[in-house]
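In: Show me the folded form of this:
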Amino acid sequence: MKQLEIFVERIILASRWLLVVFYIGLAIALMLYAVSFGVKLWKFATHITSSDEAEAILDMLGLIDAALVASLVVMVIISGYENFVSKFDEEDKVHWLGEIDANSLKIKVASTIVAISSIHLLQIFLNVDKYTGEKLMWYTIIHIAFVVSALFLAFIDRVTAMTKALNKQKQQEAPKL
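Out: Model (predicted):
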């Protein structure tokens, strides 16, 4: 029976390598998105002299939005691989990787989503005449939902960290028997 247990545990541990397919898929999607970014950048560069200020700002916000989305994908790929699959062999070249655990990744992802949502909302407000009042209200409510969710995640992370620190302190102060 113990051999069966060991076999099952090895399969379960090996299954983490299936995540590599998702991370490679995200890297391919990121390459395709880079092409899309290049097209947007080219369009912006070739039309900059014929664009008015509001149009130029909207185009730049679109580029910023794309950069944030790309950064989010990179965060998920690198942190996910490091946290769930395997540590990178060249730790000295990517020393900052160890600083991104699953909890901090959630906070960074939530913050990035709020930033992306903020940019979209700003783009909508710069084109306010193209939207009905009801649509503006719903876009704003959705954005507020993202903000509140990110705040709750940050709050939960903070409470968890404080609880861990308090438990660690209690363990250190406990009399040794």
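In: make it CA atoms for all contacts and neighbour counts henceforth
Out: Noted.
In: where does Phe88 fall, helix, sheet strand or coil?
Out: coil (DSSP: H, G, I helix; E, B strand; the rest coil).
In: Could you check how far it is from Trp96?
Out: 11 Å (Cα to Cα, to the nearest Å).
In: The two: who's more crowded?
Out: Set Phe88 next to Trp96 and count neighbours by other Cα atoms under 10 Å: Phe88 wins out with 15 against 9.
In: need the contact list for the more buried one.
Out: Contact partners of Phe88, counting by Cα atoms under 8 Å, 6 or more residues apart in numbering, are Glu82.
In: swap the cut-off to 10 Å and go again
Out: The neighbourhood of Phe88, defined by Cα atoms under 10 Å, 6 or more residues apart in numbering, consists of 78, 81-82, 94-95, 97-98.
In: Not counting its neighbours along the chain, what's nearest the residue nearest the centre of the chain?
Out: Of all residues in the chain, the one closest to the mean position by Cα atoms, centre = their mean is Val109, 2.8 Å from it. Leaving aside its sequence neighbours, Val109 sits nearest to Leu72 (Cα to Cα, 6 or more residues apart in numbering; 6.4 Å).
In: list the contacts for Glu55?
Out: Counting by Cα under 10 Å, 6+ apart, Glu55 makes contact with 44, 47-48, 61, 123, 126-127.
In: From those residues, pick the one nearest Arg16.
Out: Using Cα to Cα, Leu61 is the member of those that sits closest to Arg16, with 37.2 Å.
In: Just give the number of residues close to that closest one.
Out: A count of neighbours around Leu61, defined by other Cα under 10 Å, yields 17.
In: ok, now how distant is it from Ser149?
Out: Noted for Leu61: a distance of 23 Å to Ser149, by Cα to Cα.
In: Sequence B follows; please return its structure for comparison with A:
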Amino acid sequence: MKDSKTNLLEQKLENFIFWSRWIQVPLYLGLVVAQCAYVWAFLKELWHLVHDLNAMGETQIMLIVLGLIDVVMLSNLIIMVVIGGYETFVSKLDLHGHEDVPEWLSHVNAGVLKVKLATALISISGIHLLKSFINATQMDTKTLISQTVIHLVFLVTAVGLAYVDRLMLPVNAKAH
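Out: Below you'll find the predicted structure:
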């Protein structure tokens, strides 16, 4: 049988370990700063597109627009990591009744977050692959094959994560 000193020490240790989740907050704040850097990069590239539009060909415009889409998708990925990660691992967000709460936030957990992140990575990888195919004449075959294989690995990984998450569904449902 445990004595009261052991119980008190164990309780303090458990409280400290539980408190340690707050150490992640600077990481999430750092990602918000990184997102600001992406907003700046987006605005610079958008200015470049608008300013030099008359001098560009269709392919060059398409590549810049794909780059802009890439930045937006990466920004969406950052938002998912920051909001979903904070909600899952640090503290519940007190947003009840807020009209702008994203739909996915109501059922976020580590499994859902992994699948959403994998899907976002596939989309970003697909944009990069499309840009490479558009510039295929300026790239070597080995690079194109490598990028395609990497994209396929992302795809297989996402399907695997979704499958495992689906397998875990009955277990998660029983736990709640």
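In: what TM-score do we get after superposing?
Out: Once the chains are laid over each other, their TM-score by TM-score structural alignment, normalised by the length of structure 2 reads 0.90; 167 aligned residues with a Cα RMSD of 1.6 Å.
In: before we move on, the earlier item: corresponding residue for the residue nearest to Val109 of structure 1 in structure 2?
Out: Taking TM-score structural alignment for the superposition, Leu72 of structure 1 sits opposite Leu77 in structure 2.
In: isn't that match right next to Lys114, touching?
Out: No - Leu77 of structure 2 lies out of contact with Lys114 (Cα atoms under 10 Å); the separation is 11.0 Å.
In: anything in contact with each of those two?
Out: Common neighbours of Leu77 of structure 2 and Lys114, counting by Cα under 10 Å, 6+ apart, are Ala120.
In: coming back round to it: now do the same for the residue nearest to Val109 of structure 1: helix, strand or coil?
Out: For Leu72 of structure 1, the assignment made with three-state DSSP gives helix.
In: Likewise for Gly97 of structure 2?
Out: coil.
In: Can you get me a residue count around it?
Out: 7.
In: That one maps to what in structure 1?
Out: Gly97 of structure 2 maps onto Asp92 in structure 1, by TM-score structural alignment.
In: hang on, the earlier thing: the residue nearest to Val109 of structure 1: what's it in contact with?
Out: For Leu72 of structure 1, the contacting residues are 66, 105, 108-113, 116, by Cα under 10 Å, 6+ apart.
In: For burial, what's the neighbour tally of Pro26 of structure 2?
Out: Pro26 of structure 2: 10 neighbours (other Cα under 10 Å).
In: the helices in structure 1, which residues?
Out: For structure 1, applying DSSP state H gives helices covering 2-14, 19-47, 53-80, 102-126, 133-173.
In: Which residues belonging to the shortest one are considered buried?
Out: In other words, helix 2-14 of structure 1. Going by neighbour count (16 or more other Cα atoms under 10 Å), nothing in helix 2-14 of structure 1 comes out as buried.
In: Quick check: that helix compared with structure 2, mean distance?
Out: Superposing on structure 2 places helix 2-14 of structure 1 at an average distance of 0.6 Å from its equivalents, by mean Cα distance after the TM-score superposition for structure 1.
In: so that helix matches what in structure 2?
Out: Taking TM-score structural alignment, helix 2-14 of structure 1 hits residues 7-19 over in structure 2.
In: For that stretch, which outside residues touch it?
Out: Residues outside stretch 7-19 of structure 2 that contact it (Cα under 10 Å, 6+ apart) are 4-6, 20, 90.
In: Please apply the same query to stretch 35-51 of structure 2.
Out: The contact list for stretch 35-51 of structure 2 (Cα under 10 Å, 6+ apart) reads 29-34, 52-53, 55-56, 60-61, 64-65, 67-72, 74-79.
In: buried set for that stretch?
Out: 35, 38, 42, 45-46, 49.
In: now these as a markdown table including distance to Tyr163 of structure 2?
Out: Below are the buried residues of stretch 35-51 of structure 2 laid out as a markdown table (distance: Cα to Cα, whole Å):
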| residue | distance to Tyr163 of structure 2 |
| --- | --- |
| Gln35 | 30 |
| Tyr38 | 32 |
| Phe42 | 35 |
| Glu45 | 38 |
| Leu46 | 39 |
| Leu49 | 41 |
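In: What does Ala154 of structure 1 correspond to in structure 2?
Out: In structure 2, the residue paired with Ala154 of structure 1 is Ala162, using TM-score structural alignment.
In: Name all residues that make contact with the nearest residue to its match once chain neighbours are set aside.
Out: Leaving aside its sequence neighbours, Ala162 of structure 2 sits nearest to Val115 (Cα to Cα, 6+ apart; 5.8 Å). Val115 of structure 2 makes contact with 121, 157-165, according to Cα under 10 Å, 6+ apart.
In: that older thread, in the contacts of Leu72 of structure 1, find the pair that's most separated.
Out: Across the contacts of Leu72 of structure 1, the longest distance by Cα to Cα is 19.2 Å; it joins Ala66 and Leu105.
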